[in-house]
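Participant: predicted coordinates and the sequence they were generated for:
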Amino acid sequence: MPTNPGASTATPVPPPIVDNQQLYQLLLDRGVQLPSQRVVLYRHKDQKYPLVKYIGTRELALYQANQTRAEEPGTLILGFFGHRDDYGLLLGAWKVTGVMPTRDAERAGLLQGTIEDLGDEPSYFHTLEEVDLLQDVRLKLEICFGPPAIVWRRVLTPQNTYPVRLLPDCPIPFRGLNNVSLVMSELRMVLTDPVWQRELSAISAIYLITDEHSGRQYVGSAYSGLGLWQRWGDYARTGHGDNIELIHVLKQAPGRVNEFRFTLLEPLPASTAPDAVIARENYWKIALGSRTHGLNRN
C-alpha cells in the first residue's frame, strides 16, 4: 500500500488527565481494552519497605509478585503506594504472564533479590512484565480508594468509583539546599522538575554518594556549566558518572545503582574558582575517610 506522505507517524497524544476523572475512563483513554481486560489495583502501605526507592526495578516487581491470591494470567496490575489515608500514588503497571506456588518459585531461584519476608502462609508467585502504561505519571497520579482503605486489593469494574488527579507539584518537593538527599529513583524524578533544575544548576557543590548496601562513600564536586544539576544528570543517565570505582561496583552488581544515595554536602556559589571547589572536595574526602575506606581513588 502506498504511504501517504502527508500522514503523521507520531504517537497519538492521550487526552489530558483532569481532576476527579474516573480511573476506568483514564485507562480507556490510554488504550486499555476494557472491560475485556481484567485490571486489579494494589494499594501498598507497609512503611518498612522503601517502595519508592525501587520504582522501575525488578525488586518492586518481586514485591508485588508474591500474593496470597492467584491472579489470572493476562491480568493488568496497577500498583499504588498508600502515602495518606484512603489515597495512593501510582508506582507502575504490570501484566501477569504466569503464576505458580511461591515455594516452587523459591526452589527455582525466581525470588532471589526479594525485599520481603515470604512468611509461612500459602501464597502464589506471579511472573510480571512491567508495561509503560501511565509511566509518565508514576508518583504523580493520585487515586482515591475511599473507605475502607484496609481493602488493599480491588478489581476494577465500570461500576467502581476511583477518581484520580495529577499532583500539581513534583512528588519530591524542593526544601532548600541544606535538605538535599535523594536515592537514585528520586534523583531521576527531580532532575526533570523546573524548580529543582533552577536551584541545582545555579550552584557549584561538593556532594556525597553513599552505597547504602555496603556503606562505602564517594565524595565528588560539580562546577562550571550547569553546576550540580548537570553533574548529577550524568549519574542519572549512566549510573556511575564515569567514576572508576562506581563502574566497578556496577559491573559486580548492576542492580546496586538503586542503592546509591546522593547528598549535597556543601553548596558553593557558581562563581567559585575550580581550584577552590577542589580544595573543599579534598577537605570532605579527608573528613569522611572516603579515600581510605570509601570509593575515592584520589
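Facilitator: Ah, there it is.
Participant: from here on, just use CA atoms for contacts and neighbour counts.
Facilitator: OK.
Participant: what about the longest strand in the protein?
Facilitator: Across the chain, the longest stretch assigned as strand under DSSP state E is strand 87-101.
Participant: so for that strand, what gets flagged as buried?
Facilitator: Of the residues in strand 87-101, those buried under the neighbour-count criterion (16 or more other C-alpha atoms under 10 Å) are 87-96, 98-99, 101.
Participant: and those residues as CSV, adding distance to Gly220?
Facilitator: Formatted as CSV, the entries for the buried residues of strand 87-101 read as follows, by distance: C-alpha to C-alpha, whole Å:
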residue, distance to Gly220
Tyr87, 39
Gly88, 36
Leu89, 33
Leu90, 33
Leu91, 31
Gly92, 33
Ala93, 36
Trp94, 37
Lys95, 40
Val96, 42
Gly98, 45
Val99, 45
Pro101, 47
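Participant: and these, which is closest to Arg165?
Facilitator: Proximity of the buried residues of strand 87-101 to Arg165 was ranked by C-alpha to C-alpha; the top entry is Leu89 with 9.9 Å.
Participant: so that closest one sits against Leu78, correct?
Facilitator: No: counting by C-alpha atoms under 8 Å, Leu89 sits too far from Leu78 to count as a contact (10.3 Å).
Participant: which parts of the stretch 51-200 of the chain are strands?
Facilitator: For the stretch 51-200 of the chain, applying DSSP state E, counting those that start in this stretch gives strands covering 66-67, 76-84, 87-101, 124-131, 141-144, 153-155, 163-166, 181-183.
Participant: sorry, back to before: farthest pair within the buried residues of strand 87-101?
Facilitator: Among the buried residues of strand 87-101, the pair separated by the greatest distance (C-alpha to C-alpha) is Tyr87 and Pro101, at 30.7 Å.
Participant: quick check: Trp229 vs Leu264, distance?
Facilitator: Per C-alpha to C-alpha, to the nearest Å, Trp229 is found 11 Å from Leu264.
Participant: go on, Leu90?
Facilitator: Leu90 is 28 Å from Leu264, by C-alpha to C-alpha.
Participant: how about Ile206, what does it touch?
Facilitator: Val219, Gly220, Ser221, Ala222, Leu264, Leu265, Glu266, Pro267, Leu268, Val277, Arg280, Glu281 (C-alpha atoms under 8 Å, 6 or more residues apart in numbering).
Participant: on that earlier part again, look at Trp229 and Leu264 and report which has more neighbours.
Facilitator: Neighbour count, other C-alpha atoms under 10 Å: between Trp229 and Leu264, Trp229 has more, with 25 against 20.
Participant: ok, that one to Arg280 distance?
Facilitator: To Arg280, Trp229 is 19 Å away according to C-alpha to C-alpha.
Participant: likewise Gln25?
Facilitator: For Gln25, the distance to Arg280 equals 54 Å [C-alpha to C-alpha].
Participant: okay, pairing it with this:
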Amino acid sequence: MDHRARPFRSVLYIPGSKPRALEKARGIPCDAIIFDLEDAVSAEEKPAARTLLAQTLAGGGYGPRGQIVRINGLDTEWGAEDLDTLAAARPQAILLPKVNGAADIEALARRLDARPGTEETAIWAMMETPAGILNAAAIAAAPRMAGFVMGTNDLAKELGSRTRAAMTTSLQLCLLAARAYGLVCVDGVYNAFRDEDGLRAECAEGRDFGFDGKTLIHPAQVEIANAAFAPSEEEVALARRQIAAYEEAVREGQGVAVVDGRIVENLHVDTARATLARAEAIAALEAA
C-alpha cells in the first residue's frame, strides 16, 4: 500500500478494549483509524483488549479506512504479545509509541520480518519524546517506515511546554524528516473536543504547516478535519486554471504564465497537479 497516495485527513483513535466503540467505528467517515492498545487501555484490560481487537479486525467491515494498530512499547510487558497477536490480523500498519531512535523501529521491523504474511504491514512512529524529535530523520529512514504521528500531549509534558507554539520546532523537524523520506505525517490531537472553532483553527494551522491530516479523539471532530485537510473548491478551480494557463504559455513558447496577477512556473504547476490528485483521491475514498 502506498500510504502517501491516499488521504489521511482524519485519523481517529479508537480504544481496542471497547466493543461498542470498535463497532461504531465501522460507520464513521474518517480516513483512518488508530486502534489503540496503549494509552486508551488500562493495564488490567490489555490482554483481553489485544484478543478482542485481533478478532474484530479479522472480521473486517472497516471498508476503505486505513487500519493502524498502536501496540504497547516493546520494552513493556505487553508489547511483544501485542505484536504477536495483532500481526496475524494484518493491519496496514503497526504504530510504535515513544520512539526514541531508529533502533526502536529496526527492532520492530526484525520482528515483523520473522512473521510470514506481514510483508505489506508498514510501521508508523509516535513522535512524542525529545530524543525522537532530534532523531526524526534517522527514524524516517528506518525499515518499513511509512508514517509519523505527532504525540503532542506527551511531547508537551516532556518539554514542559504550555503552548502549541512552543512545539513549533518539533513539529517542523518531523515534517522535514517525513517529507525527505516520503512518509505520511499527521498532526497531534486537539483535546477540547467540544470546541469546534478551536479545532478548526488548529486544523487550519496544521494544514498550513504541511501536515497530511490530524489525529482525533472524538467522532465529532471528523467532519472538521476532513474539510480542513481537503482542497477547497476554490483551490481546485485555481489549480485547473494554473495548469491550463501554463500549458497554453508553453504552447506559445513561453516558460511562465500569469494567473490572477501571479507568476505560474512549472513548480506551481506541480503543486496544482498534486492538489487535483489529492481531490481525486479523496473523492475515490469517499465513494468506496
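Facilitator: Yes, it's here. All of these numbers come straight from a predicted model, not from anything done at the bench.
Participant: what's the TM-score for these two chains?
Facilitator: Comparing the chains after superposition, counting by TM-score structural alignment, normalised by the length of the second structure, produces a TM-score of 0.26; 129 aligned residues with a C-alpha RMSD of 6.2 Å.
Participant: buried residues, the longest helix along the first structure. List them.
Facilitator: Selection of the longest helix in the first structure by residue count, based on DSSP state H, yields helix 274-288. Residues Val277, Ile278, Arg280, Glu281, Asn282, Trp284, Lys285 are the ones in helix 274-288 of the first structure that count as buried (16+ other C-alpha under 10 Å).
Participant: and that helix, what does it pack onto?
Facilitator: Contact here means 3 or more C-alpha pairs under 8 Å, 6 or more residues apart in numbering; DSSP states H and E; on that basis helix 274-288 of the first structure packs against strand 203-211, strand 217-222.
Participant: reformat the ones you listed as a markdown table; add distance to Tyr63 of the first structure.
Facilitator: Written out in a markdown table, the entries for these read as follows (distance: least, C-alpha to C-alpha, whole Å):
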| stretch | distance to Tyr63 of the first structure |
| --- | --- |
| strand 203-211 | 21 |
| strand 217-222 | 28 |
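Participant: closest to Arg43 of the first structure out of those strands?
Facilitator: Ranking those by proximity to Arg43 of the first structure (C-alpha to C-alpha) places strand 203-211 first, at 28.9 Å.
Participant: got the angle for the closest one vs strand 217-222?
Facilitator: Between the axes of strand 203-211 of the first structure and strand 217-222, defined by axes from the mean of the first three to the mean of the last three C-alpha atoms, to 10 degrees, the angle is 160 degrees.
Participant: specify the local secondary structure of the residue lying closest to Val184 of the second structure once chain neighbours are set aside.
Facilitator: Spatially, and ignoring its direct neighbours in sequence, Val184 of the second structure is nearest to Gly147 (4.4 Å; C-alpha to C-alpha, 6 or more residues apart in numbering). Secondary structure, DSSP: H, G, I helix; E, B strand; the rest coil: Gly147 of the second structure is strand.
Participant: can you count the residues close to Gly147 of the second structure?
Facilitator: 24.
Participant: the one 3 residues further on now?
Facilitator: Met150 of the second structure has 26 neighbours, counted by other C-alpha under 10 Å.
Participant: if I look at it, how far off is Gly132 of the second structure?
Facilitator: Distance from Met150 of the second structure to Gly132 of the second structure, by C-alpha to C-alpha: 11 Å.
Participant: can you check Arg111 of the second structure too?
Facilitator: From Arg111 of the second structure over to Gly132 of the second structure the distance is 21 Å, taken as C-alpha to C-alpha.
Participant: who's more crowded, those two?
Facilitator: Neighbours per residue, other C-alpha under 10 Å: of Arg111 of the second structure and Gly132, the larger number sits with Gly132, 22 against 15.
Participant: Asp113 of the second structure versus that one, what's the distance?
Facilitator: With distances defined as C-alpha to C-alpha, the gap from Gly132 of the second structure to Asp113 of the second structure amounts to 23 Å.
Participant: and what of Leu171 of the second structure?
Facilitator: From Leu171 of the second structure over to Asp113 of the second structure (counting by C-alpha to C-alpha), the distance is 30 Å.
Participant: and for Asn226 of the second structure?
Facilitator: For Asn226 of the second structure, the distance to Asp113 of the second structure under the criterion C-alpha to C-alpha works out to 34 Å.
Participant: neighbour count winner among the two?
Facilitator: Between Asn226 of the second structure and Asp113, counted using other C-alpha under 10 Å, the more crowded position is Asn226 (22 against 14).
Participant: that one and Ser10 touch, don't they?
Facilitator: Yes: proximity of Asn226 of the second structure to Ser10 meets the contact threshold set by C-alpha under 8 Å, at 5.9 Å.
Participant: so what's the residue nearest to Val184 of the second structure up against?
Facilitator: Taking C-alpha under 8 Å, 6+ apart as the contact definition, Gly147 of the second structure lies against His3, Ile123, Trp124, Ala125, Ala140, Ala178, Leu183, Val184, Cys185, Val186.
Participant: which helix or strand lies directly C-terminal to the helix or strand Ala103 of the second structure falls within?
Facilitator: Secondary structure from DSSP states H and E places Ala103 of the second structure in helix 102-113. Toward the C-terminus, helix 102-113 of the second structure is succeeded by strand 122-127 as the next helix or strand (DSSP H and E).
Participant: which positions in that next one come out as buried?
Facilitator: Using 16+ other C-alpha under 10 Å as the test for burial, strand 122-127 of the second structure gives Ala122, Ile123, Trp124, Ala125, Met126, Met127.
Participant: try stretch 218-233 of the first structure
Facilitator: By neighbour count, with 16+ other C-alpha under 10 Å as the criterion, the buried positions of stretch 218-233 of the first structure are 218-224, 226-233.
Participant: so which strand or helix has Tyr42 of the first structure?
Facilitator: Using DSSP H and E, Tyr42 of the first structure maps to strand 39-44.
Participant: show me what that strand is packed up against.
Facilitator: Packed against strand 39-44 of the first structure by the contact rule (3+ C-alpha pairs under 8 Å, 6+ apart) you find strand 76-84, strand 153-155.
Participant: so which of those strands gets nearest Arg198 of the first structure?
Facilitator: For Arg198 of the first structure, the closest of those is strand 76-84, at 27.1 Å, according to C-alpha to C-alpha.
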